[in-house]
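Peer 1: Structure for this input, please:
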Amino acid sequence: MAEERRSHLVVFTGSGISAESGIQTFRASDGLWADHPIEAVATPEAWRRDPRRVLEFYNTRRAQVRRARPNAAHKALAELEKRGFRVSIITQNIDDLHERAGSRNVLHLHGEILKARSTVDARMQYRLPRGGIELGDICDKGSQLRPDVVWFGESVPHFAEACEIVGEADLLLVVGTSLAVMPAASLLDHAPMEAPCVLVDPEAERLSPPGVARICQTAGKGVPQLVRHWQREGRLWMPETLAG
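Peer 2: Predicted coordinates:
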């Protein structure tokens, strides 16, 4: 394989890529989050106040994730990896759509909804191939299980690892995120100065920071279009004709 093809593509994905698979974002005006304020279901305080409500919410959200299917953007990124490109994905999403599409190098910044974890030891994690979490479901140390997700107000345990990955990027592709959620939004600051960065999002014109190229399209259109260019050329590059 040509050395150019081994250039490192780091992809940072947000809720916009999963929304095209039918998974509601918490900013959406309808769907699961509409009747559940963030502070009522996605904070440590909510868990202490009403764990049953939190578990019921995430059980419903988990069922939605299981019904969803990877879309064209997920599949295009996985295909790029299969063709021999070096691809690392850092995602804010708690679903497993990247993995189901075939991507192997995926880091979940905010946890994984298809896992449970102990409330006394975050290292004790349990896969949930079916069903959900109920009150009374306990870890091996006898403590209640909770969703393996990072709630608002909690630290992001894999952030340092994500910074290291971004620091090795030859090209940074940002897909479907408002770049508004910290600390994840600061990941771009860790990219090498010489590494081009492109944002694919319908609102890219408004969202992109200075120096970031823009593709004002949905993930399902913009990502496969980029991938086709890279596959045809056998290398990573930023086609100026695609910039929005």
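
Peer 1: Please count neighbours and contacts with C-alpha atoms only from this point.
Peer 2: Noted.

Peer 1: Report the separation between the nearest residue to Asn71 once chain neighbours are set aside and Ile165.
Peer 2: The shortest distance from Asn71 to any non-neighbouring residue, by CA to CA, 6 or more residues apart in numbering, is to Ser21 (5.8 Å). Using CA to CA, to the nearest Å, Ser21 is found at 26 Å from Ile165.

Peer 1: Next: His158.
Peer 2: His158 sits 11 Å away from Ile165, going by CA to CA.

Peer 1: and the two? which has more neighbours close in?
Peer 2: Using other CA atoms under 10 Å as the criterion, His158 and Ile165 rank with Ile165 on top: 21 against 14.

Peer 1: Going along the chain from the biggest helix by length in the chain, find the next helix or strand for me.
Peer 2: Counting by DSSP state H, the longest helix found in the chain is helix 51-67. Counting by DSSP states H and E, the next helix or strand C-terminal to helix 51-67 is helix 72-82.

Peer 1: Second input sequence below; structure requested for side-by-side comparison:
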Amino acid sequence: MTESLAASIATLQEMIQDARIVAGFTGAGISTESGVPDFRSPNSPWMRNKPIPFEHFVQSAQARREAWRRKFVMDDLYHEAQPSQGHLGIASLVASGRMPAVITQNIDGLHQASGLSEEQVIELHGNGTYAKCLSCGRRHEINWVRRHFEASGEPPECINCGGILKSATISFGQAMPEEPMRRAQKLVASCDLCLVVGSSLVVYPAAAFPAFAKGNGAQLVIVNREPTPLDEMADLVIHAEIGAVLSAFVS
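Peer 2: Okay, here's the model as predicted:
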């Protein structure tokens, strides 16, 4: 570890120690260190298995078949992924009481796998580890969906109402989930430190939350390997491997 990185981590530790409420905000970078591919890296497998737009999914049975096929291809690429040092660092901050919850753009469930409860993870883009009925909202486990799909070649219908089942993620063209958006807004409005980890901060409306926190008087810290559009307004920017930074907080 370089002296400059060690000094930045020490500064971050002091900022967190002095903060009353820390709002965590995570993006794909925290999970790439677990082996989960992101959308924007060159040759990303997501570019070969792009999510089907919501409108097409709802209107076309063929689109639904293709959407599930692509999803299971992607699931197989990272089904053995485990929480990274970044996830464990966030979990430790939540356990300390300084961070009430973490807002995440990720859909991989690794924050929950790190020990956080459902209430401690605010998922802006949903969760790909289970499916939900678009009509009644009933949850269906993804392994059950896959067994049915691979046996019949057709996606199953909701066992409760016969409605369309979809991975519990937010697809392109689908409305953002109201309750997570409300919870995220409440958290960033109350925090005095917003800690952004592994987000490029280019996907909106999610990326608006750190900017709102800063505009509301909170300090803003960005930990990311690459520069982001909000670096200039941040109080501290650390361009480094996320695990190398957040491992300092793992208890």
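
Peer 1: Any idea what the TM-score is?
Peer 2: The TM-score (TM-score structural alignment, normalised by the length of the first structure) is 0.80; 220 aligned residues with a CA RMSD of 2.3 Å.

Peer 1: if we can go back for a sec, return the residue of the second structure aligned against the residue nearest to Asn71 of the first structure.
Peer 2: Mapped onto the second structure by TM-score structural alignment, Ser21 of the first structure lines up with Ser34.

Peer 1: Was I right to think the residue nearest to Asn71 of the first structure contacts Arg69?
Peer 2: Yes. Ser21 of the first structure lies in contact with Arg69 (CA atoms under 8 Å); the separation is 5.9 Å.

Peer 1: how much space is there between the residue positioned nearest the centre of the second structure and Glu232 of the second structure?
Peer 2: Centroid-nearest residue in the second structure, with CA atoms, centre = their mean: Asn106, separated by 1.9 Å. Per CA to CA, Asn106 of the second structure is found 24 Å from Glu232 of the second structure.

Peer 1: for the second structure, what spans make up the helices?
Peer 2: Taking DSSP H, the helices of the second structure run over residues 3-18, 29-32, 45-48, 54-59, 61-77, 85-96, 110-113, 142-152, 178-190, 208-215, 242-246.

Peer 1: right, and those - which one's nearest Ser200 of the second structure?
Peer 2: Closest to Ser200 of the second structure of those is helix 29-32 (CA to CA; 8.2 Å).

Peer 1: now the closest one: how far from the chain's centre is it?
Peer 2: Here helix 29-32 of the second structure shows a centroid-to-chain-centroid distance of 9 Å under the convention CA atoms, centre = their mean, to the nearest Å.

Peer 1: Can you list the buried residues in it?
Peer 2: Neighbour-count burial for helix 29-32 of the second structure, counted by 16 or more other CA atoms under 10 Å, picks out Gly29, Ile30, Ser31.

Peer 1: who does that helix touch, helix- and strand-wise?
Peer 2: Contacts defined by 3 or more CA pairs under 8 Å, 6 or more residues apart in numbering; DSSP states H and E place helix 29-32 of the second structure against helix 85-96, helix 242-246.

Peer 1: Provide the aligned range in the second structure for the longest strand along the first structure.
Peer 2: Longest strand in the first structure, counting residues (DSSP state E): strand 111-118. Mapped onto the second structure using TM-score structural alignment, strand 111-118 of the first structure spans residues 126-133.

Peer 1: Could you pull up the average distance between that stretch and the first structure after superposition?
Peer 2: Its aligned residues in the first structure lie a mean 0.8 Å from stretch 126-133 of the second structure after superposition (mean CA distance after the TM-score superposition for the first structure).

Peer 1: list the contacts for the nearest residue to Asn49 of the second structure once chain neighbours are set aside?
Peer 2: The shortest distance from Asn49 of the second structure to any non-neighbouring residue, by CA to CA, 6+ apart, is to Arg70 (5.3 Å). Applying CA atoms under 8 Å, 6 or more residues apart in numbering to Arg70 of the second structure gives the contacts Asn49, Lys50, Pro51.

Peer 1: how about CSV for those, with neighbour count and distance to Gly137 of the second structure added?
Peer 2: Below are the contacts of Arg70 of the second structure laid out as CSV (neighbours: other CA atoms under 10 Å; distance: CA to CA, whole Å):
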residue, neighbour count, distance to Gly137 of the second structure
Asn49, 16, 26
Lys50, 13, 24
Pro51, 17, 20
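
Peer 1: buried residues in the longest helix of the first structure?
Peer 2: Per 16+ other CA under 10 Å, helix 51-67 of the first structure contains these buried residues: Pro51, Val54, Leu55, Glu56, Phe57, Tyr58, Asn59, Arg61, Arg62, Val65.
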